[in-house]
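Trainee: Sequence and predicted structure are below.
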Amino acid sequence: MKNIWLIISACLFLTSCATILKKEDYDLRVTSNVRNAKVKVYDSLYDLPNNIKVVRSKKDLKLTLISDTLNLDYIVKSSPNPTFLYLNSLGMQLSPAYYAIDLTNQKRFYYGDNVYLNTNDTTRIIHPPVRKFWNEYFGKKYPKNKEHINLSLSIPYINGFNFEPNEIGTKVNTGFWGISAGLEYFYRDDKYVALKFVAATDFFVPIPAAATLDDVREDLSTTYIDLTDNYKLGRLNFGYGINYSVNNYRLIDQTYPDENIEFRRKNQSFGLTANTYFQFGKSLFAGVVYRPTFIRINPTIDFKYEHLISVDFAFKIPMRKNNYG
C-alpha cells in the first residue's frame, strides 16, 4: 500500500505542467518607441531593446524607462501563464490536483513574452495577453436597462429524469433533446422575470441521426411552464421560481410485429425551479436547470418528489432594446 501511494504521489507531482515545464526565471523582451533609451529593472540598467531575465512572481513588475529627456515608471501586471491555465486542464480528472500543486509555487506566473514601452500611451500599466483577455472577456458585463425585453429560445440538450409514475415505481434515465421558448422582462437593471415553456425528452441519441429503437423501451418526457425571478451579475445569471409540470412515462413493446403494446402514465404537478446560466456572448448562454416537483394534483392529490436536471443552451433575442443596444 505504501508503494502505491508513493507512485500516485510521484505521478501527480511529475505531471504538474507549470512546475515541470517552467523555470523560476525567464527572458522578457523589452522594447520602446524611444531611441537610445534604457530600462531599469530590479535596480539594474539595460540598453533597449534587450532580453531581460525576470523572476516569476505574483507581484507586479516595475520598469522605469530612462532617456535624456524623460523618466517614466511602468507597471507590468503579474498574470497566470498559459501553461498553468491550459495544459493542466489536459489532465482531466486529475487536473484539480495539478492546479493545487502549481498553486504552491511562483512558476505559475509570468509577465508576458514581450513588453513594449510606448510613451504615447496614456496608461503606464501593461497587462500580459492572458490577463488582458481575462479582464476584457469577464469584464464585459452586457448591461441591461429597466424595461428591456428578451425572447428566449433554448435547447435542453442533456436531461436527467427521476420520475415516479403512478403505480409503476421510480424511473431514472438520462437522455437528450428538448425545446424551450419564453420571454424575459427587466424590471431593474440587474433583475428580470422570465416566463418559459419547456419540453424535454430522454431520447438516447446525442446528435440528430437515424436510430434503431429497441423492441421494448421506456420513455420519459416532460412539458412544463415556469415563472422565475432572476439576477444578472455580469456574465452570470441566477434564477428561482415555481413551475407547473406534466411528467410522462411510456412503455412500448414491439416484440411481436403484429401486436404493438403501449402503456402510458401521466401526472400533473407543481414544484420549484432553480437555474444558473453563464453568458458566452451577446446572445449565447449555457446553464443548468434544476426543476423538482412536490405537489401532485393529477391523477391523485399527494406529495411526491420528482425532478428534471437539464443542461440548457439558450439564445436570447432583444425584443425591446435598452440604451446599450
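Mentor: On my side now, so go ahead. Numbering: from 1, shown residues only.
Trainee: CA only for contacts and neighbour counts going forward, please
Mentor: Will do.
Trainee: which parts of the helix or strand hosting F84 are buried?
Mentor: Using DSSP states H and E, F84 falls within helix 82-86. Buried residues in helix 82-86, counted by 16 or more other C-alpha atoms under 10 Å: P82, T83, F84.
Trainee: For my notes, please list those residues in TSV and give distance to A181 for each entry.
Mentor: Conversion of those to TSV gives the following (distance: C-alpha to C-alpha, whole Å):
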residue	distance to A181
P82	39
T83	41
F84	40
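Trainee: Surely T212 is in a helix?
Mentor: No. Going by DSSP: H, G, I helix; E, B strand; the rest coil, the assignment for T212 is coil, not a helix.
Trainee: Y98 - that's part of a helix, no?
Mentor: Yes. Applying three-state DSSP, one finds Y98 inside a helix.
Trainee: sec struct for the spatially most central residue of the chain, please.
Mentor: The centre of the chain sits closest to F278, judged by C-alpha atoms, centre = their mean, with a distance of 5.6 Å. Using three-state DSSP, the structure places F278 in strand.
Trainee: That one contacts A286, doesn't it?
Mentor: Yes. Between F278 and A286 a contact is recorded at 5.5 Å, counting by C-alpha atoms under 8 Å.
Trainee: wait, isn't E218 in contact with R250?
Mentor: Yes. Counting by C-alpha under 8 Å, E218 touches R250, with 5.6 Å between them.
Trainee: the strands in the stretch 201-325 of the chain, which residues?
Mentor: 216-233, 236-256, 259-279, 284-298, 302-320 (DSSP state E, counting those that start in this stretch).
Trainee: One more: the stretch 1-150 of the chain?
Mentor: Taking DSSP E, counting those that start in this stretch as the criterion, the stretch 1-150 of the chain contains strands spanning 25-32, 38-41, 44-47, 50-55, 61-66, 71-76, 79-80, 109-110, 114-117, 125-126, 149-163.
Trainee: Tabulate those strands (CSV), appending mean neighbour count and distance to P292.
Mentor: As requested, the strands of the stretch 1-150 of the chain are exported to CSV (neighbours: other C-alpha atoms under 10 Å; distance: least, C-alpha to C-alpha, whole Å):
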stretch, mean neighbour count, distance to P292
strand 25-32, 17, 53
strand 38-41, 20, 60
strand 44-47, 13, 64
strand 50-55, 16, 53
strand 61-66, 19, 52
strand 71-76, 15, 50
strand 79-80, 22, 40
strand 109-110, 28, 44
strand 114-117, 16, 53
strand 125-126, 17, 49
strand 149-163, 21, 9
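Trainee: Presented hereafter is structure B, for comparison with structure A:
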Amino acid sequence: MKRHLVLVLIILTTLLTSCSTVLNHKTYKVNISSNAPNSKVRVYDSIYDLPSKVEVERSKKELELELITETENLNYKVKPVWDPKFVFVNLSGFILAPVNYAVDLTNPKRFYYRKSIFLDTNDTIRTITPERITKGIENGFKRYFSTELSRQKGDLYVHLGLPFVNGFKFKPELEGSVNIVGMMGFTAGLDYYHTNKQFLSLRLSAVEDYNNPVPITEDPSETLNMPLSSVFVSLSNNHQFNRFSVGYGVAFARNMWEFVFKEEYQFIIMETKKRAHSAIGLVIPVHFTVFDNFNIGAIYRPTFYTFGHSTKFQYEHLLSLEFSYKFKIR
C-alpha cells in the first residue's frame, strides 16, 4: 500500500509540478522600444532597429542592453522577475505546491523580463526594475491612444466599410414595429479634410438582416421569411480626436420590408407582400483607428420623417457595427 502511495505521489508530482519548467522555453521574445528617433539596441552580440521584437534568454541575471542613438550610446540593465506561470500555475498542485516551487526554484526558466521594455532617454536611471517596466507599458498605452493621425487640410480618402452587425427598428405600413438584428452590408464613400482635425464624409450604405455572417442558400424547412434591408446616403461633419472620430450629419434612407410565406420543404410561395418607404433623419458615426487606416466603429442613424407612409412623423433607427478601411487618394 505504501509503495502504491509513493508511486501515486511520484506521478502526481510529475504531472503537476514544475510548471515553468514544462511550459516555458529557455528563450522568449520581448518587445523593445524607445523614445529616441532612429535608434537601435544591442542585445548580446546583435544590433536591432527599434522598435523590434528580440529573442532573449530567461535568466536570474540582469539583461544588459545598449541603446544606440544618433548622438550617444546608453547602457541599460533590466532586472528579471518571476514568470506568472511560476507564481500562479504551480498552485494548481494544491498539497504538492511546495514541491512545485522547490523544483522550479532550481530552474532559470522561472524568470523573464516582462513582455515589453521601453528605453526612456529622458530617465536618468538606467536600471529598469519591474515597476519601471510597468510604467513603460502604461506610457506605451498612453502614447498609442494619444497618437495624432497624420491628416492635413485638403486630404481626400476613400472609405470602404463592412457593416457587420445591424440592428433595425422599422415601422412598415400597416405592420406595426419590426425589431430585428442581422448581419452584412457594404459602405463606400469619400472623406475630405477641410481642416487638420475635421473632415466631411459622404457615404452610400446598403445593409441587410441576414442571420449568418455569410449569406447561404435558402433553408427549405423555413415557412416564414421577413427580410429587412435599407439603403441610405449620408453627409456628416466629423471631428478627429487622436485615434477617435465623432461625427454628426443628415441621412436619407430607403427602408424595405418583405413578408414571404411558403409551404414547408417546398419552394412554392403561398403569400407575399412588400412594404417600402423613404425617410429622412440624422447620422452619428463614431470610429476608432486601430492601426494605419483600419477602423472599427458604430453608426447610429435615427429617422423622424417618412415619405410614402400614412404616418409622416415617426421614429425609426438603424444601428450598425462596422469594420472599415480608408486609403488616401489625394
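Mentor: Structure received. Values in this document were obtained by computation on a predicted structure and should not be read as measured data.
Trainee: What value does the TM-score take for this pair?
Mentor: In this superposition the chains share a TM-score of 0.60, using TM-score structural alignment, normalised by the length of structure 1; 223 aligned residues with a C-alpha RMSD of 3.7 Å.
Trainee: hang on, the earlier thing: which residue packs closest to the residue nearest to the centre of structure 1, ignoring adjacent ones?
Mentor: L236 (4.8 Å; C-alpha to C-alpha, 6 or more residues apart in numbering).
Trainee: OK, contacts around that neighbour?
Mentor: If you count contacts by C-alpha atoms under 8 Å, 6 or more residues apart in numbering, L236 of structure 1 has them with T276, Y277, F278, Q279.
Trainee: for V41 of structure 2, same thing?
Mentor: Each residue near V41 of structure 2 by C-alpha under 8 Å, 6+ apart is listed here: I47, Y48, D49, L50, L65, E66, L67, I68.
Trainee: Out of those residues, the closest to A102 of structure 2 would be?
Mentor: L65 (30.9 Å; C-alpha to C-alpha).
Trainee: what's around the closest one, how many residues?
Mentor: L65 of structure 2: 18 surrounding residues under other C-alpha atoms under 10 Å.
Trainee: And K304 of structure 1, by the same measure?
Mentor: Neighbour number of K304 of structure 1 under other C-alpha under 10 Å is 16.
Trainee: What of A188 of structure 2?
Mentor: 18.
Trainee: Map it across to structure 1 for me.
Mentor: In structure 1, the residue matched to A188 of structure 2 (TM-score structural alignment) is A181.
Trainee: mean distance, the helix or strand hosting its match to its aligned residues in structure 2?
Mentor: Secondary structure from DSSP H and E places A181 of structure 1 in strand 171-188. Once fitted to structure 2, strand 171-188 of structure 1 is off its aligned match by 0.4 Å on average (mean C-alpha distance after the TM-score superposition for structure 1).
Trainee: buried ones in that strand?
Mentor: Applying a neighbour-count criterion of 16+ other C-alpha under 10 Å, one finds 174-186 buried in strand 171-188 of structure 1.
Trainee: Make a markdown table out of those and add distance to N145 of structure 1.
Mentor: Shown next, in a markdown table, are these (distance: C-alpha to C-alpha, whole Å):
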| residue | distance to N145 of structure 1 |
| --- | --- |
| T174 | 38 |
| G175 | 37 |
| F176 | 35 |
| W177 | 33 |
| G178 | 31 |
| I179 | 28 |
| S180 | 24 |
| A181 | 22 |
| G182 | 19 |
| L183 | 16 |
| E184 | 12 |
| Y185 | 10 |
| F186 | 7 |
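Trainee: Out of the residues you listed, flag the one nearest to L28 of structure 1.
Mentor: Distances from L28 of structure 1 to those, taken by C-alpha to C-alpha, are shortest for F186, at 48.0 Å.
Trainee: shouldn't that closest one be in contact with H148?
Mentor: Yes. Shown here, F186 of structure 1 and H148 form a contact pair, counting by C-alpha under 8 Å, at 5.3 Å.
Trainee: Leaving out sequence neighbours, find the closest residue to H239 of structure 2.
Mentor: Closest residue to H239 of structure 2 apart from its sequence neighbours, by C-alpha to C-alpha, 6+ apart: Q198 at 4.6 Å.
Trainee: Map that neighbour across to structure 1 for me.
Mentor: In structure 1, the residue matched to Q198 of structure 2 (TM-score structural alignment) is K191.
Trainee: who's in contact with the corresponding residue of structure 2 for L151 of structure 1?
Mentor: In structure 2, L151 of structure 1 lines up with V158, judged by TM-score structural alignment. Residues in contact with V158 of structure 2, defined by C-alpha under 8 Å, 6+ apart, are A188, G189, L190, D191, K326, F327, K328, I329.
Trainee: can you check E164 of structure 1 too?
Mentor: By C-alpha under 8 Å, 6+ apart, the contact set of E164 of structure 1 is T170, K171, K304, Y305, E306.
Trainee: Which of those are conserved in structure 2?
Mentor: Retained in structure 2: T170, K171, E306, out of the contacts of E164 of structure 1 (criterion both residues aligned by TM-score structural alignment, their matches' C-alpha atoms under 8 Å).
Trainee: Determine which residue in structure 2 is aligned with the last one, please.
Mentor: Which is E306 of structure 1. In structure 2, E306 of structure 1 lands on E316 (TM-score structural alignment).
Trainee: cool, and the second one?
Mentor: In structure 2, the residue paired with K171 of structure 1 is V178, using TM-score structural alignment.
Trainee: Would you confirm that that match contacts F170?
Mentor: Yes. Using C-alpha under 8 Å, V178 of structure 2 is in contact with F170, at 5.2 Å.
Trainee: in the stretch 1-150 of structure 2, which spans are helices?
Mentor: Taking DSSP state H, counting those that start in this stretch to define them, one finds helices in the stretch 1-150 of structure 2 at 2-16, 19-23, 84-88, 97-104, 130-145.
Trainee: Make CSV out of the contacts of L236 of structure 1 and add distance to A210 of structure 1.
Mentor: Below are these laid out as CSV (distance: C-alpha to C-alpha, whole Å):
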residue, distance to A210 of structure 1
T276, 33
Y277, 31
F278, 32
Q279, 32
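Trainee: for those residues, which one is nearest Q268 of structure 1?
Mentor: Nearest to Q268 of structure 1 among the contacts of L236 of structure 1, counting by C-alpha to C-alpha, is T276 at 25.0 Å.
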